[in-house]
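A.B. asks: Here is a sequence with its predicted model. Questions after.
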Amino acid sequence: MADLLQQSADELFDPEFPENGSVLVRPGRAGARSGHVYYQGYRRDGGETDRGQRFARYIGRSDDPGVMAWVVRFQRIKAVRAERTTTVRALIGAGVPQPDRITGRIIEALAKARLFSDGAVLLGTAAYQTYGGVLGVRLSRALSRPAEHDEGRSARIALRAADQIPNLLAALRGIDSSFAPIASAADVVGTTRFRNAGHLQINVHVASELAVLVDESVQSIVLHGPGIPVIVPAPECWVVSTLLEQGWCINSTDDPNQAFARAAEVIEALSMVGREHALARAFDAAWHRALKAKVDLRASVQHLPAPARAILQRHAGIREASSTPASSSALRPIADSA
């Protein structure tokens, strides 16, 4: 996972020349000193399938140093992607979480559009699925499993500014032209929603309440294709935000029981790797946000399983208000996993 993070995103994408194509050098006319370089690729027809229309694009003469430099870079991108894809498949085979296929394609499209390079932050379940790599533990397969029903599929992203939304929508429609804006629920302040014909929903946040998730963020990898470099909230900030959201019902598509279970798992992971101090700082900073949002953060904490509540009691000064059944943790260090 560390190797995937260290490699530059610039070695993965060329928006003008998708990596599903190839380079063709055709000889010139008889007696010509150079040939002609073409790119052959496939345009997607839209929707969630891989069908596409083949096309060719003229690049230039083979004796042009600039053209041959482009050929070298394109071949390097294909080679790097192939090597990384092998690594990603091995991690997935070992049980490391991945998004469902269409969500992974969309996250890759957003990365190709350089939204993450421009400060966008991946949120929600897709962010949670990456925290095993961030923290060096293995998250439970059950909690990381993508939504089974089309109506429940969603992804969330935070942008620094609203003027990034047109770029995001263009990236979505490059994957599936059926993506269109839909009306936002009254309790989702500052959110723009898009949905495609397959009922996949993208929630785009630009609200100031999410500023801490953008400012306190870390690099991570989504296990799709060659491993997509993304930005996600720091794990401790994600925990606090999840608890606030459950109190405020900002994301009604989430199953509350699953949301609390995921938050508990990340709390236990942070404790396992010795980052309780980060949890304490995140909760210290959260109380003002909770008051502003009219959320009883302490009440949300009480919905966590007992082991996670005990960690917060010891390190974040949150006292028990009730007792709930304990749960057995599925966490273990990645190095100890089969």
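C.D. replies: Noted; the coordinates are in hand. If you're wondering where the values come from, they're calculated on a predicted model, not measured in any experiment. Residues are numbered from 1 along each chain as shown.
A.B. asks: hey, let's count contacts and neighbours off CA atoms from now on
C.D. replies: Will do.
A.B. asks: Would you state the strands of the stretch 151-300 of the chain in chain order?
C.D. replies: Using DSSP state E, counting those that start in this stretch, the strands found in the stretch 151-300 of the chain span residues 154-158, 180-182, 191-195, 201-205, 217-222, 228-233.
A.B. asks: Redo the ones you listed as CSV? Include mean neighbour count and distance to Val23.
C.D. replies: Below are the strands of the stretch 151-300 of the chain laid out as CSV (neighbours: other Cα atoms under 10 Å; distance: least, Cα to Cα, whole Å):
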stretch, mean neighbour count, distance to Val23
strand 154-158, 22, 35
strand 180-182, 15, 35
strand 191-195, 19, 35
strand 201-205, 23, 35
strand 217-222, 21, 28
strand 228-233, 26, 24
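A.B. asks: As TSV, those with distance to Gly104 would be great.
C.D. replies: Output for the strands of the stretch 151-300 of the chain, formatted as TSV (distance: least, Cα to Cα, whole Å):
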stretch	distance to Gly104
strand 154-158	10
strand 180-182	19
strand 191-195	16
strand 201-205	12
strand 217-222	8
strand 228-233	8
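A.B. asks: Those: which one's closest to Arg26?
C.D. replies: strand 228-233 (33.7 Å; Cα to Cα).
A.B. asks: How about residues contacting that closest one?
C.D. replies: Strand 228-233 is contacted from outside by 5, 9, 107-108, 111, 116, 119-123, 127, 213-214, 216-222, using Cα atoms under 8 Å, 6 or more residues apart in numbering.
A.B. asks: Show me which of these are buried.
C.D. replies: 5, 9, 107-108, 111, 116, 119-123, 127, 213-214, 216-217, 219-222 (16 or more other Cα atoms under 10 Å).
A.B. asks: Helices - which of those land there?
C.D. replies: Among the buried ones among the contacts of strand 228-233, DSSP state H puts 5, 107-108, 111, 127, 213-214 in helices.
A.B. asks: Need these in TSV (columns: distance to Ser154).
C.D. replies: Listed next are those as TSV, based on distance: Cα to Cα, whole Å:
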residue	distance to Ser154
Leu5	25
Ile107	12
Glu108	15
Ala111	17
Ala127	12
Leu213	19
Val214	19
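A.B. asks: Put this next to the first one:
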Amino acid sequence: MTLPRLPLAIHTNVAELLDQLRAAQIAEFGEGANFLRRERKGRFYWYVRSRQVEGQRPERYLGPETPELLETIERAKSLKSAADGRRMLVRALRGAGLHAPDERTGRLLQALAQAGVFRLRAAIVGTVAFQTYGALLGFALPAQAVRTGDLDIAQDYGISMALDDGLDRSFLEVLRTADTAFSPVPKLDPSKSATYRTPDGYAVDVLTTSRHAGDEETSRLDALKTDATPLRFLDFLLRETIEAAVLHGDGVLVRVPAPARYAVHKLIISRKRSQANPKRRKDLEQAAALIQALAQDDPFALRDAYAEARERGETWRTLLDEAVSLLPEAARAALER
């Protein structure tokens, strides 16, 4: 099946929405905010200092210096509220058939974004991330591959420890600003939780990178003020995450894995799930769709990610070979060129 390419006008509107959301995120710190440039180990990083509010940090981390961040800061300095315009863009993009989350997931992502979760380099992983790739890549992705009933948030352990910034309240408290029904699901140690669930079964899982073979059941993410479940292969997925727009309300600026890494990671994970797990088939559907899109527009990123994964060892190569053998012929050819 060939993926339909989105009209250029839609792709342009997505880019405009992303630009507006980046500027709005920084402008939220308020008028009179000062932007600070800091050097650390030969690299420059930007922070914003806003008027101090009781109980909140006066300085916030914005990210490493890039031309895009410098341009965004300049836009934010003079930006007036453009929420109504963004809301119209979101409605137009949803009307054009781009995927959007259900209402509850949208509210949760909005609460997490406003709290600073994605600014702190956490990322959405799983199907909710996949929903954003059609807009980013300019293709209509298959509807059957975007349905989900949960939300996975991941942050690299090293990044969480290195940031001198964090949430003003616990991760659970942030979730409860969107839905008061959330409760922690305790691990073996009842004082720790990396999963939060509502009585009707909606779950938010917090994940992090595995540091060694003998990981404990959870790792503490200081920046997000929550425990997280360490997972193997996640470091590959979280390397070089990118910004994306979630089509909810007036738009939500989030971080997601690079599409090529997501596709290759899904190939690996599909082989780690049990035969009876319905997510196994969806993993392959998502990987195949992204491979088809990337083969047309960014084949080098796709092949680089695939080659990097294969170079990580025999276990990685075995899992990839098993998964690739189940892909459609065109997808296999795109990886093996």
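C.D. replies: Received, thanks. No experiment lies behind these values; they were computed from the predicted model shown.
A.B. asks: TM-score of the superposition?
C.D. replies: The TM-score (TM-score structural alignment, normalised by the length of the second structure) is 0.64; 244 aligned residues with a Cα RMSD of 3.1 Å.
A.B. asks: ok, back up a step: for Ala69 of the first structure, find the nearest of the strands of the stretch 151-300 of the first structure.
C.D. replies: Taking those one by one with Cα to Cα, strand 228-233 is closest: 24.9 Å.
A.B. asks: hang on, the earlier thing: I'd like to know which of the strands of the stretch 151-300 of the first structure is closest to Ala259 of the first structure.
C.D. replies: strand 154-158 (13.9 Å).
A.B. asks: Identify the residue range in the second structure corresponding to that closest one.
C.D. replies: The alignment of strand 154-158 of the first structure onto the second structure (TM-score structural alignment) spans residues 150-154.
A.B. asks: post-alignment, the matching stretch versus the first structure, mean distance?
C.D. replies: Compared with the first structure after fitting, stretch 150-154 of the second structure deviates on average by 1.0 Å (mean Cα distance after the TM-score superposition for the first structure).
A.B. asks: from the chain's centre, how far out does that stretch sit?
C.D. replies: 9 Å (Cα atoms, centre = their mean, to the nearest Å).
A.B. asks: List of residues touching it?
C.D. replies: 105, 122-126, 128, 202-208, 238.
A.B. asks: What is the nearest of these to Leu93 of the second structure?
C.D. replies: The closest of the contacts of stretch 150-154 of the second structure, once distances to Leu93 of the second structure are taken by Cα to Cα, is Val128, at 16.7 Å.
A.B. asks: That closest one -> the first structure?
C.D. replies: By TM-score structural alignment, Val128 of the second structure lines up with Ala126.
A.B. asks: could you measure that match against Val239 of the first structure, distance?
C.D. replies: 14 Å (Cα to Cα, to the nearest Å).
A.B. asks: gap between the most centrally placed residue in the second structure and Leu319 of the second structure?
C.D. replies: Centrality entry for the second structure: nearest residue to the mean C-alpha point is Val256, 2.5 Å, by Cα atoms, centre = their mean. Distance, Val256 of the second structure to Leu319 of the second structure, using Cα to Cα: 23 Å.
A.B. asks: Then Ala333 of the second structure?
C.D. replies: 17 Å.
A.B. asks: what does Tyr306 of the second structure give?
C.D. replies: Note on Tyr306 of the second structure: its distance to Leu319 of the second structure, by Cα to Cα, is 12 Å.
A.B. asks: and those two? which has more neighbours close in?
C.D. replies: Tyr306 (21 against 17; other Cα atoms under 10 Å).
A.B. asks: what do we get in the first structure for that one?
C.D. replies: Checking TM-score structural alignment: Tyr306 of the second structure goes with Phe283.
A.B. asks: Just confirm that match contacts Trp238, I think it does.
C.D. replies: No. The pair Phe283 of the first structure and Trp238 fails to qualify as a contact (Cα atoms under 8 Å) at a distance of 11.0 Å.
A.B. asks: coming back round to it: show me what the residue nearest to the centre of the second structure lines up with in the first structure.
C.D. replies: Val256 of the second structure maps onto Val232 in the first structure, by TM-score structural alignment.
A.B. asks: Can you find the partner of Glu216 of the first structure in the second structure?
C.D. replies: Aligned partner of Glu216 of the first structure by TM-score structural alignment: Glu240.
A.B. asks: Report the contact partners of the closest residue to its match other than its chain neighbours.
C.D. replies: Using Cα to Cα, 6 or more residues apart in numbering and skipping the chain neighbours, the partner closest in space to Glu240 of the second structure is Ala258 (6.6 Å). Neighbour list for Ala258 of the second structure: 237, 240-242 [criterion: Cα under 8 Å, 6+ apart].
A.B. asks: let's go with 7 Å and repeat that
C.D. replies: Residues in contact with Ala258 of the second structure (Cα atoms under 7 Å, 6 or more residues apart in numbering) are 240-242.
A.B. asks: Please report the distance of Ser8 of the first structure from Gln219 of the first structure.
C.D. replies: To Gln219 of the first structure, Ser8 of the first structure is 12 Å away according to Cα to Cα.
A.B. asks: now Gln98 of the first structure
C.D. replies: 16 Å.
A.B. asks: what's the neighbour count on the residue mapped onto Gln246 of the first structure from the second structure?
C.D. replies: Applying TM-score structural alignment, one finds that Gln246 of the first structure aligns to Ser270 in the second structure. The local packing of Ser270 of the second structure (other Cα under 10 Å) involves 23 other residues.
A.B. asks: surely Ser270 of the second structure meets Arg280?
C.D. replies: Yes. Under the criterion of Cα atoms under 7 Å, Ser270 of the second structure is in contact with Arg280, at a separation of 4.8 Å.
A.B. asks: okay, now the residue nearest to Arg49 of the second structure when sequence neighbours are not counted: neighbour count?
C.D. replies: Using Cα to Cα, 6+ apart and skipping the chain neighbours, the partner closest in space to Arg49 of the second structure is Glu59 (4.4 Å). A count of nearby residues for Glu59 of the second structure, using other Cα under 10 Å, gives 19.
A.B. asks: what do you get for the one 3 residues further on?
C.D. replies: The burial count assigned to Leu62 of the second structure is 21, neighbours taken as other Cα under 10 Å.
A.B. asks: just checking, what residue in the first structure corresponds to it?
C.D. replies: In the first structure, Leu62 of the second structure lands on no residue (TM-score structural alignment).
A.B. asks: Wasn't Leu62 of the second structure part of a helix?
C.D. replies: No. Checked against DSSP: H, G, I helix; E, B strand; the rest coil, Leu62 of the second structure lies outside a helix; its state is strand.
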